[in-house]
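Engineer: sequence unknown, structure follows:
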């Protein structure tokens, strides 16, 4: 259940990144030009660049974490094979640190070792579940899809409405979405909702205001 919540929260945050970064980009371009083709090109470029970057970054990060975990498990497996008594004593000590007295800890360590020594040490000593190593490809695809879904909202909002309504529709839809993703991430993380929503909305509004101002200045200068 906890692992699923972590994935859901990561998906919400990935979508949030897609909304903010793409909204900042297309609103900035909208400050310089109202050409639909230019807005679509900029939005698609931002969507693809952002989603690929998120996927690559997540793949590298999770691969490194997975390799580190596998190395730790391999070391523990070797130590269990080469020095079982020392490992049994180590597990006993760790269980004592968790509140068991010496005799109970020793007996529990012995039973854990007989049942599955590697799993016992991985769980108690390393805090690892050997059956739940994260797949880097799954993480990469999840990040790619989450960012893409988030980025589609400001992209469609800036190119579909009539010229006079583009900016208003985009800003309104983005701020509403940021309020929802802020609320969702707070709920999933068991955090205070109002600060999360305010931070999310304020950050998105600031990003769009800054990029629109820069785009307007560059458009006025004919750059």
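Structural biologist: Great, that's in hand. What you are looking at is a predicted structure, and each value in this text was computed from that prediction instead of being measured.

Engineer: C-alpha from now on. contacts and neighbour counts both.
Structural biologist: OK.

Engineer: so how far is the longest helix anywhere in the chain from its chain's centroid?
Structural biologist: Scanning the chain for the longest helix, with DSSP state H as the assignment, gives helix 36-82. Helix 36-82 sits 10 Å away from the centroid of its parent chain (Cα atoms, centre = their mean, to the nearest Å).

Engineer: and the comparison structure, right after this:
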């Protein structure tokens, strides 16, 4: 309820007053996390294979397989998760429509009670509830009771596509980094490129979340470094055992 909770939406233009802006920021943060997953998982696999073999063919095959499998897995996971969330949102809205149709007086009193609990006087709360109900009863109740905007429900296809694209973009970085240099430089180049990319995405994710970049960035970089070190060690051991 912009008129009640936000005051003048132009007073602080840098703050996300609108639900649509907040939603876009959430999607952007999810994209950054998806890219991080693509960077770390693909880097771990190509580094592990590169530790066991200097041939470009196996490294390329493993990297492409990791990219494809990861992107599909991310897309399917997001689709299933967001579909379940959307089903829940639709069920809640259907229930709210039924209650508004069957007992509008009780629903009006409930809405007024919600605003009164937020600090409005009983008279003002009732007036606000009545005016909002007259304007758009479902939206008023959905926002106050369910914290939902009926016009902006989550979209599983958007989530699946965004996750797949973000993962793919992230995965391409270590894949390219491991294929371009000579064999003796592959591991150092991948480590350096991946850690730099993780530092940038970690800082971006922290900025989008409104947090200081230091600790979040350090966590992401350390996690990526540990993942590559472990897979490199495993690849070297397996390569030595097989060889």
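Structural biologist: Arrived safely. None of these values were measured; they are calculated from a predicted model.

Engineer: follow-up on the earlier one: so the longest helix of the first structure matches what in the second structure?
Structural biologist: Matched against the second structure by TM-score structural alignment, helix 36-82 of the first structure falls on residues 56-102.

Engineer: okay, buried residues for the next helix-or-strand element following the longest helix of the first structure please.
Structural biologist: Per DSSP states H and E, the first helix or strand lying C-terminal to helix 36-82 of the first structure is helix 84-97. By neighbour count with 16 or more other Cα atoms under 10 Å, helix 84-97 of the first structure contains the buried residues 87, 88, 90, 91, 92, 93, 94, 95, 96.

Engineer: surely the first one and residue 81 touch.
Structural biologist: Put plainly, it is residue 87 of the first structure. No. Counting by Cα atoms under 8 Å, residue 87 of the first structure does not reach residue 81; the two are 9.4 Å apart.

Engineer: show me the contacts for the equivalent of residue 190 of the second structure over in the first structure.
Structural biologist: Per TM-score structural alignment, the equivalent position to residue 190 of the second structure in the first structure is residue 170. Residue 170 of the first structure is in contact with 23, 27, 154, 157, 158, counting by Cα atoms under 8 Å, 6 or more residues apart in numbering.

Engineer: one step back: distance from the longest helix of the first structure to the second structure after superposition?
Structural biologist: Overlaying the second structure shows helix 36-82 of the first structure at a mean distance of 0.4 Å from the equivalent residues (mean Cα distance after the TM-score superposition for the first structure).

Engineer: also stretch 179-187 of the first structure?
Structural biologist: Comparison of stretch 179-187 of the first structure with the second structure after fitting gives an average deviation of 0.4 Å (mean Cα distance after the TM-score superposition for the first structure).

Engineer: in the second structure, what range does that stretch match?
Structural biologist: Stretch 179-187 of the first structure maps onto residues 199-207 of the second structure, going by TM-score structural alignment.

Engineer: for that stretch, buried residues please.
Structural biologist: 199, 200, 201, 202, 203, 204, 205, 206.

Engineer: thought the first one was touching residue 216?
Structural biologist: No. Residue 199 of the second structure sits out of contact with residue 216 when judged by Cα under 8 Å, with a separation of 9.1 Å.

Engineer: hang on, the earlier thing: element containing the match of residue 190 of the second structure?
Structural biologist: helix 166-188.

Engineer: by how many degrees do the next helix or strand after that helix and helix 166-188 diverge?
Structural biologist: The helix or strand immediately downstream of helix 166-188 of the first structure is helix 193-220, counting by DSSP H and E. Orientation of helix 193-220 of the first structure against helix 166-188 (axes from the mean of the first three to the mean of the last three Cα atoms, to 10 degrees) gives an angle of 150 degrees.
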